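A.B. asks: Need a 3D model of the following:
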Amino acid sequence: MVVLAALTAFGGLVAVLAGAYGLRQTRRISAAGAVAQALVKAAPPGAERPTLQFETGEGRVVEVVSPVPPTRRRPLASGDLVHLAYDTEDPRETVLLGGERTGLDRAFVGAGLALVVLGAVLVAFAL
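C.D. replies: Here you go, the predicted structure:
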């Protein structure tokens, strides 16, 4: 029983860390990243998400897969222009301004905390 409780708490801790890292990256790139206008290109065959093409401040053209899931209320259409923030050190790390997905990261943190508490309760009852 104690092993099960420890595994539950460990799984919760991993989820908390994953969610916190995602939130931190989104905040960091949104706040300190460079802003660019990107062209939405059609999704490649077999892919669900379109690609975004933009030019960095140094003049380098970068093409990345859209960070926005296709289940968004208004999906991105080919030919649209969107604003994004990108990490100047690694332009492949992007955040679509106005389309941040912090809800999923917060759900990971919440579910992870619930699992950590459940693991602690199981350990308390086992001992």
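A.B. asks: okay, CA-based contacts and neighbour counts for the rest of this
C.D. replies: Fine.
A.B. asks: The longest strand seen in the chain: what's the following helix or strand?
C.D. replies: In the chain, assigned by DSSP state E, the strand with the most residues is strand 34-41. The helix or strand immediately downstream of strand 34-41 is strand 51-55, counting by DSSP states H and E.
A.B. asks: Which other helices and strands does that next one contact?
C.D. replies: strand 34-41, strand 61-65 (3 or more Cα pairs under 8 Å, 6 or more residues apart in numbering; DSSP states H and E).
A.B. asks: Single out the most deeply packed of those strands.
C.D. replies: Mean neighbours per residue, mean count of other Cα atoms under 10 Å, is largest over the helices and strands packed on strand 51-55 for strand 34-41, with a mean of 20.
A.B. asks: Need the helices and strands packed on strand 51-55 in a markdown table (columns: distance to Gly11).
C.D. replies: Formatted as a markdown table, the helices and strands packed on strand 51-55 follow (distance: least, Cα to Cα, whole Å):
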| stretch | distance to Gly11 |
| --- | --- |
| strand 34-41 | 35 |
| strand 61-65 | 29 |
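A.B. asks: Another sequence for comparison is provided below:
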Amino acid sequence: MLVLAVLTALGGLVAFLAGGYGLHRTRRLEESVQSVDALVKPPQPGADRPRMQFGTADGQVVEIASPVRRTRRRPLRDGSELRIAYDADDPREIVLLSRDRVRVDQAFMVAGAALVVLGAVLVVRAV
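C.D. replies: Okay, the predicted model is just below:
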């Protein structure tokens, strides 16, 4: 029982930290980088993610794989444009400017915190 309690708490801690890291990364990119519209292009053969093409502030054209798959609730359509933020130092580092990612990261943090509390309660009861 004690091992299960400790594993529950550790799993919750990992989920909490993953959500916190995701929130930090998203907020850092949204606040300190350039934002542009990116063109959605078809994926390369054998790939499951569409390509995104955009121009940087210094005139460079960048084409990279999308950070999300087409199987989202709102599918990415070829030829459509999405608002993204990119890191001026490394334009391959992008974030879609939507609230979906923030909600996922927040959910990871809430679930992780709940698992840490559950694990702590189980540890106290097992000892």
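A.B. asks: Any idea what the TM-score is?
C.D. replies: With the length set by TM-score structural alignment, normalised by the length of structure 1, the two chains reach a TM-score of 0.87; 127 aligned residues with a Cα RMSD of 1.7 Å.
A.B. asks: nearest to Glu48 of structure 1, of the helices and strands packed on strand 51-55 of structure 1?
C.D. replies: Closest approach to Glu48 of structure 1 among those is made by strand 61-65 (9.6 Å; Cα to Cα).
A.B. asks: mean per-residue distance, whichever helix or strand Ala120 of structure 2 is part of to structure 1?
C.D. replies: Assigned by DSSP H and E, Ala120 of structure 2 belongs to helix 100-126. Its aligned residues in structure 1 lie a mean 1.2 Å from helix 100-126 of structure 2 after superposition (mean Cα distance after the TM-score superposition for structure 1).
A.B. asks: Quick check: which helices or strands does that helix pack against?
C.D. replies: helix 2-32.
A.B. asks: and of the helices and strands packed on strand 51-55 of structure 1, who's closest to Leu76 of structure 1?
C.D. replies: With Cα to Cα as the measure, strand 34-41 is the member of those nearest Leu76 of structure 1 (7.0 Å).
A.B. asks: Excluding chain neighbours, give the residue nearest to the spatially most central residue of structure 1 in space.
C.D. replies: By Cα atoms, centre = their mean, structure 1 has its centre lying nearest to Gly22, at 5.1 Å. Spatial nearest neighbour of Gly22 of structure 1, excluding adjacent residues (Cα to Cα, 6 or more residues apart in numbering): Asp105 at 5.9 Å.
A.B. asks: counterpart of that neighbour in structure 2?
C.D. replies: Under the alignment (TM-score structural alignment), Asp105 of structure 1 pairs with Asp105 in structure 2.
A.B. asks: how much space between its match and Arg73 of structure 2?
C.D. replies: Per Cα to Cα, to the nearest Å, Asp105 of structure 2 is found 17 Å from Arg73 of structure 2.
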